[in-house]
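Chemist: Here is a sequence together with a model predicted from it:
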Amino acid sequence: MPKDPDTPTGPRHVAIIMDGNGRWAQARGRPRLFGHHAGARRVREIVEACPDLGVKYVTIFAFSTENWKRTQVEVAGLMSLFRRYIKKEAKALHDEGVRVRFIGDRLRLDGKLVALMDELEEYTAGNDRVHLTIALNYGGRDEVARATKRLAQDVATGRLDPESVDEETLPKYLDTCVLPDPDLVIRTSGEARISNFLLWQSAYAEYEFIDTLWPDFTDEIFAGLVRNYGSRERRFGAVKT
């Protein structure tokens, strides 16, 4: 739910569509996977910047349900990158007090990758300095469909009264049920669309579409966008008196 509009704070939860890795690599005459590796290294810098900026939650869009349409070489490379990232970064994330969660449909993912995801979630479960959520094989419409299916099952079995269902009910079935809604959504690379990312949760989010490609997205740029959020007037449908 949106925060009280009278509370003048910075964004507590920032969601990021990390776009532009492939173009960044191609501009340097390198294969697209080179850009994805560069983008993965950028994640740590942004996560480490969060505490000083007052950002408690950060959610990153790593792989969408639509990304399976890419070449087999790129998809296989990305899955290998995800496994490598988890193995390499687990201790550093834990030592920084980062709690990691994954959202998305895990059924299509490789079993070894899912096992690593589960292990990282369990390993960092006691941390609370920053909450990093990684959207992997995630799509907003797919998430709502899966949530609706679970809700319907509870109605069918009598665990949920259909007359009690309202806009507060569905979020309890979403992948993000334990997270606050994002206050700010950032998309890099110059594209001005949300690409099926956190559709329900971002109903009241502020958006920033910037030209910077993700591997060039520095903590200084991030800090500037967080500060800019604080200058926006957020009324949530009300009229300022």
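Modeler: Ah, there it is. Just so it is clear, the model here is predicted, and its values are computed rather than measured.

Chemist: all contacts plus neighbour counts: C-alpha atoms, from now on.
Modeler: Will do.

Chemist: Not counting sequence-adjacent ones, nearest residue to Leu160?
Modeler: Excluding the flanking residues, the one nearest Leu160 by Cα to Cα, 6 or more residues apart in numbering is Asp154, at 5.3 Å.

Chemist: The one you found reaches Pro162, doesn't it?
Modeler: No: counting by Cα atoms under 8 Å, Asp154 does not reach Pro162; the two are 9.3 Å apart.

Chemist: quick check, the residue nearest to Leu160 in a helix?
Modeler: Yes: assessed by DSSP: H, G, I helix; E, B strand; the rest coil, Asp154 belongs to a helix.

Chemist: Name all residues that make contact with the closest residue to Leu225 other than its chain neighbours.
Modeler: Sequence neighbours aside, Glu208 is the residue nearest to Leu225 in space, at 7.6 Å (criterion: Cα to Cα, 6+ apart). Residues in contact with Glu208 (Cα atoms under 8 Å, 6 or more residues apart in numbering) are Leu184, Val185, Ile186, Arg187, Leu225.

Chemist: Below is structure B, check it against A:
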Amino acid sequence: MGGAVEQPLPRHVGIVMDGNRRWAQAIGQTAGFGHRAGADHLGDALEWLRTRGVDHVSVFVLSVDNIRKRSAQEVGHLFGLIESVLPATIERSQHWQVHISGDLALAPPGARRALRRAVELSRGRAGQLTLGIGYDPHADIVAGVRAALADGAAELDGEDLVRAIGERLPGGPVRDIDLVIRTSGERRISGFFPWQAARAEIVFSPKMWPAFTEADLDAALAEYARRRVAVRI
């Protein structure tokens, strides 16, 4: 009889934190209350992932579509949370090096300063955390292609060209996302890092993001492992 099959762990996990407003409405609270709970909850999830040995996490915080479609008041509140909650959460952990993917020109000055400070203060840490803020998937890929061409990649073909583009996209050293978790029961990707997540397994959780638990994370990791083992057999 053969030995036990090793349970593969995703090296890079992507998170679409969806359902904050619906969670708040379900308990009779405002959308702002839900967004604050969701922002605070990210710190819990990062700690769970750290203790399980995941060394790169990419998080959808605020896309360009979010900025365009939501009211100015709600967007302002979201940027306020980005300025006040996210950097403090990252600093408390002392584990994650921050990378920003997106157009920070869309952020108010205070949020831009807080995020740039978080990037500077977190350099050299063991874990990698990519935050999609003002993120547009097309712009992300176009920027990577342009950077690769500017560095002479026009002479490359096939996988070499793909690698050159991927290496120039924002984020840490682990480019390919292995597992994407989207909460709230929505079964779509909504432009979440399409280049990096091209080969990712996707787990859709019915839980709203503030209600997503450590057990739910373990279930998603177990589902990833089940699928990867099935591919090997």
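Modeler: Cool, got the structure. Everything quoted here is computed from the prediction, not taken from an experiment.

Chemist: In the second structure, what residue corresponds to the residue nearest to Leu225 of the first structure?
Modeler: The alignment partner of Glu208 of the first structure in the second structure, by TM-score structural alignment, is Val203.

Chemist: picking that back up, checking my notes, the residue nearest to Leu225 of the first structure in a helix, right?
Modeler: No: under three-state DSSP, Glu208 of the first structure falls outside any helix and is assigned strand.

Chemist: any idea how far it is from Tyr229 of the first structure?
Modeler: Separation of Glu208 of the first structure from Tyr229 of the first structure (Cα to Cα, to the nearest Å) stands at 9 Å.

Chemist: Overlap of the contact sets of these two?
Modeler: Contacts common to Glu208 of the first structure and Tyr229, judged by Cα under 8 Å, 6+ apart, are Leu184.

Chemist: Looking only at residue counts, what's the top helix in the second structure?
Modeler: Scanning the second structure for the longest helix, with DSSP state H as the assignment, gives helix 31-51.

Chemist: list the helices and strands that one packs on?
Modeler: When contacts are defined as 3 or more Cα pairs under 8 Å, 6 or more residues apart in numbering; DSSP states H and E, helix 31-51 of the second structure packs onto helix 20-26, helix 72-84, helix 86-93.

Chemist: The last one against the first structure, how far on average?
Modeler: Using mean Cα distance after the TM-score superposition for the first structure, helix 86-93 of the second structure ends up 3.1 Å from its aligned counterpart in the first structure, as a mean over the superposed pairs.

Chemist: coming back round to it: deepest of the helices and strands packed on helix 31-51 of the second structure, which one?
Modeler: helix 20-26 (a mean of 19; mean count of other Cα atoms under 10 Å).

Chemist: Contacts for that one, please.
Modeler: Applying Cα under 8 Å, 6+ apart, the external contacts of helix 20-26 of the second structure come out as Thr30, Ala31, Gly32, Phe33, Gly34, His35, Ala37, Gly38, Met208, Trp209, Pro210, Ala211.

Chemist: change it to 7 Å
Modeler: With Cα atoms under 7 Å, 6 or more residues apart in numbering as the test, helix 20-26 of the second structure has contacts from Thr30, Ala31, Phe33, Gly34, His35, Gly38, Met208, Trp209, Pro210.

Chemist: Please apply the same query to stretch 43-54 of the first structure.
Modeler: For stretch 43-54 of the first structure, contacts defined as Cα under 7 Å, 6+ apart pick out Gly10, Arg12, Lys56, Val130, Asp219, Ala223.

Chemist: Same question for stretch 183-196 of the first structure.
Modeler: Residues contacting stretch 183-196 of the first structure (Cα under 7 Å, 6+ apart): 11-20, 139-141, 205-214.
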